[in-house]
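Q: Build the 3D model from these lines:
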Amino acid sequence: MASSRAGGGGEDASDSDSDSDNELDLAVEEAIDRLLRMHHPLFMHIMGALERRYEFFRIREDAASKSGHTPLQKCTAAIRQLAYGGPADMFDEYLHIGESSAVEFLLNFCAGVRSIFGDQYLRRPSSPEDCQRLINMHGSVHGFPGMLGA
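A: Got it, this is the predicted structure:
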C-alpha cells in the first residue's frame, strides 16, 4: 500500500510527535500511579468530577490576571497529603504550593469527594451480605481478610 504522505514511506514529524505524546502520556500515568498511589483513570475521574461541580477546582485568575493553581496541582497536593501524611508545606518546592494553599486544597478536596462520591462509595456496609462481599473481594484481591473491624 502506497503512502499518502508527501515524501513516500518515511516518517514525518507528526508521527514522531505522536510517539512522543504517547510516551509522555504513559510517563504521566506511571508517575500518578507511583507518586499518588492511585490509578491514573481514577485520579482523572475524581479531578474531573471536582472541576465540573466546584468553581474552586477550576483555574482562576487573581487580581493581577495571573493564573492560579490548576485542578491537577490542587488534587495532587490533596491526595499526596492523604497518601503520605506529611506536613502541608512539603509541596512548596515540588508543586509550588504554600502551606495555607495546600491546607485549603485538602479541605476542599475532602469535602468535595464526600459530597460527590459519599452516597455511593463512602457508606458503611448496611448488611451482613455487604460485609461478606467486601471481605471476599478484598481478601482475594489484596490478601488481607481482616480489613473490616481493624
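Q: going forward, measure contacts and count neighbours with C-alpha atoms only.
A: Noted.
Q: Spatially nearest residue to the residue most central in space within the chain (excluding sequence neighbours)?
A: For the chain, Phe43 is the residue whose C-alpha lies nearest the centre (C-alpha atoms, centre = their mean; 2.6 Å). Excluding its sequence neighbours, the residue lying closest to Phe43 (C-alpha to C-alpha, 6 or more residues apart in numbering) is Ile32, at 7.9 Å.
Q: Contact partners for the one you found?
A: Taking C-alpha atoms under 8 Å, 6 or more residues apart in numbering as the criterion, Ile32 is in contact with Met38, His39, His40, Phe43.
Q: To check against the first, give me the structure of this:
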Amino acid sequence: MYTEEDFKRRFQMRRHVFERLLRDVQQVNPYFRQKRDRAGRHGFSPHQKVTVALRMMAYGSLADSMDETYGMSEFTCLDTLEQFCDTIVQVYKDEYLREPNQEHLNRLIRKAEDSGFPGMIGSLDCMH
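A: Purely as a prediction, here's the structure:
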C-alpha cells in the first residue's frame, strides 16, 4: 500500500522492522493472530493491532481517538497496547532490554562526551 519512503515517514520505521515486530509478536502471543468472533466475522488483523499499539506509543495517541481511524474501542486499544508491550518485553528482553555492562556504559559515556554531552548517563534516570 505504501512505498518504502511513505512507509518510513508514516510509521517512523522501515517496513522490514515493522514486519519483524509483527512476525515476532504473532509467534509468541496468540492475541496477535486473527480470529473470528462469535458471529463468524474476522476480528482485527495483526497488522491493525500492532499499528494501533505503535501509534499510541509513538504519538501519545489516546485510546479513544483510535476508534475513528481503526474502529477499535478504547478498551480494545488499551488491551492491545498492554499485550504488545508485554510481548515485546518477553521477546526482546535478553537482546535489547538488558542493563548495560561496564564496557557498554564506558562506550556510551565516551560517545556522549565526544558529542558534547558530558554527564548524560547520570541524567537518564531523570528523563520522562
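Q: what's the TM-score for these two chains?
A: Here the TM-score for the pair of chains, by TM-score structural alignment, normalised by the length of the second structure, is 0.81; 122 aligned residues with a C-alpha RMSD of 2.4 Å.
Q: counterpart of the residue nearest to Phe43 of the first structure in the second structure?
A: Aligned counterpart of Ile32 of the first structure in the second structure: Phe7 (TM-score structural alignment).
Q: isn't there a strand covering its match?
A: No - the assignment for Phe7 of the second structure (DSSP: H, G, I helix; E, B strand; the rest coil) gives helix, which keeps it out of a strand.
Q: Assign the aligned residue in the first structure for Ala39 of the second structure to one of the three secondary structure states.
A: Per TM-score structural alignment, the equivalent position to Ala39 of the second structure in the first structure is Ala64. Three-state call for Ala64 of the first structure (three-state DSSP): coil.
Q: Neighbours of the aligned partner of Arg123 of the first structure in the second structure, how many?
A: In the second structure, the residue paired with Arg123 of the first structure is Arg98, using TM-score structural alignment. As a burial measure, Arg98 of the second structure scores 9 neighbours (other C-alpha atoms under 10 Å).
Q: go on, Asn108 of the first structure?
A: The number of residues packed near Asn108 of the first structure is 19, by other C-alpha under 10 Å.
Q: One more: Phe57 of the first structure?
A: Neighbour tally, Phe57 of the first structure, other C-alpha under 10 Å: 24.
Q: Ala49 of the first structure now?
A: The tally of other residues near Ala49 of the first structure (other C-alpha under 10 Å) stands at 16.
Q: Show me what it aligns to in the second structure.
A: Match for Ala49 of the first structure (TM-score structural alignment): Asp24.
Q: can you pull the contacts of that match?
A: Val91.
Q: Can I take it that it is in a helix?
A: Yes - Asp24 of the second structure forms part of a helix when assessed by three-state DSSP.
Q: how close does it sit to Arg9 of the second structure?
A: Using C-alpha to C-alpha, to the nearest Å, one obtains 23 Å as the distance from Asp24 of the second structure to Arg9 of the second structure.
Q: Over to Arg36 of the second structure?
A: 32 Å.
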